[in-house]
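Trainee: I'd like to go over a predicted model; first the sequence, then the structure.
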Amino acid sequence: MTTKTFTAVIHKEEDIYVANCPEVGTVSQGENVEEAIANLKEATELYLEEFPLPDNNLPITTTFEANYAQTA
């Protein structure tokens, strides 16, 4: 069994938290942050059982700035 660290991007939509793993493409949700992460972990593990990552799959993490107009 292999262990790898993945990223969880979490945002709130109305009354639920949505968690996304950008390296794999899995998404899940929960009533709080902890539940959303636990559900994302389970979804990612199940996905990787069927579709394992290649050994050379190295994610790239970066940031960027975007300009936008705010409305009052």
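Mentor: Perfect, I can see it now. Numbers count the residues shown, from 1 in each chain.

Trainee: okay, CA-based contacts and neighbour counts for the rest of this
Mentor: OK.

Trainee: Tell me where the chain has helices.
Mentor: Under the criterion DSSP state H, the chain contains helices at 33-50.

Trainee: And the strands in it, which stretches?
Mentor: Under the criterion DSSP state E, the chain contains strands at 9-13, 16-21, 26-30.

Trainee: Comparison target, given below:
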Amino acid sequence: MKHRMLNFTVLIEQDEDGIYVAKVPDIQGCYTQGQTVEQAMERIVEAIQVCLEADDEIDTFVPMKFVGLQQVEVKV
């Protein structure tokens, strides 16, 4: 079986309990968490593999190109 490498953007946030949550915007429902950023990153690699295999998307998947992050100010 031939393997290929795919690159994904991973968003990492810290919740109110101090847990790091890693999400892959390109794959709906692909997220995990960890006690440290390093642990969350290790786990997101596994989560990506599981998500792609479960959806059988690995042969047809084309990730979006990351453009950047923006902040917006909203008056409420």
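Mentor: Done, it's in. Being a predicted model, the structure only gives us computed values, none of them experimental.

Trainee: just to revisit the earlier point, of all the strands of the first structure, which one comes closest to residue 52 of the first structure?
Mentor: Nearest to residue 52 of the first structure, of all the strands of the first structure, is strand 26-30, at 13.0 Å by Cα to Cα.

Trainee: Could you tell me the angle between that closest one and strand 16-21?
Mentor: Here strand 26-30 of the first structure runs at an angle of 160 degrees relative to strand 16-21 (axes from the mean of the first three to the mean of the last three Cα atoms, to 10 degrees).

Trainee: Which strands and helices lie in contact with strand 26-30 of the first structure?
Mentor: Under the contact criterion of 3 or more Cα pairs under 8 Å, 6 or more residues apart in numbering; DSSP states H and E, strand 26-30 of the first structure touches strand 16-21, helix 33-50.

Trainee: Now for residue 60 of the first structure, how many residues are close by?
Mentor: Around residue 60 of the first structure there are 6 other residues, counting by other Cα atoms under 10 Å.

Trainee: Can you give me the distance of the counterpart of it in the second structure to residue 23 of the second structure?
Mentor: Using TM-score structural alignment, the partner of residue 60 of the first structure in the second structure is residue 65. Using Cα to Cα, to the nearest Å, one gets 16 Å for the distance from residue 65 of the second structure to residue 23 of the second structure.
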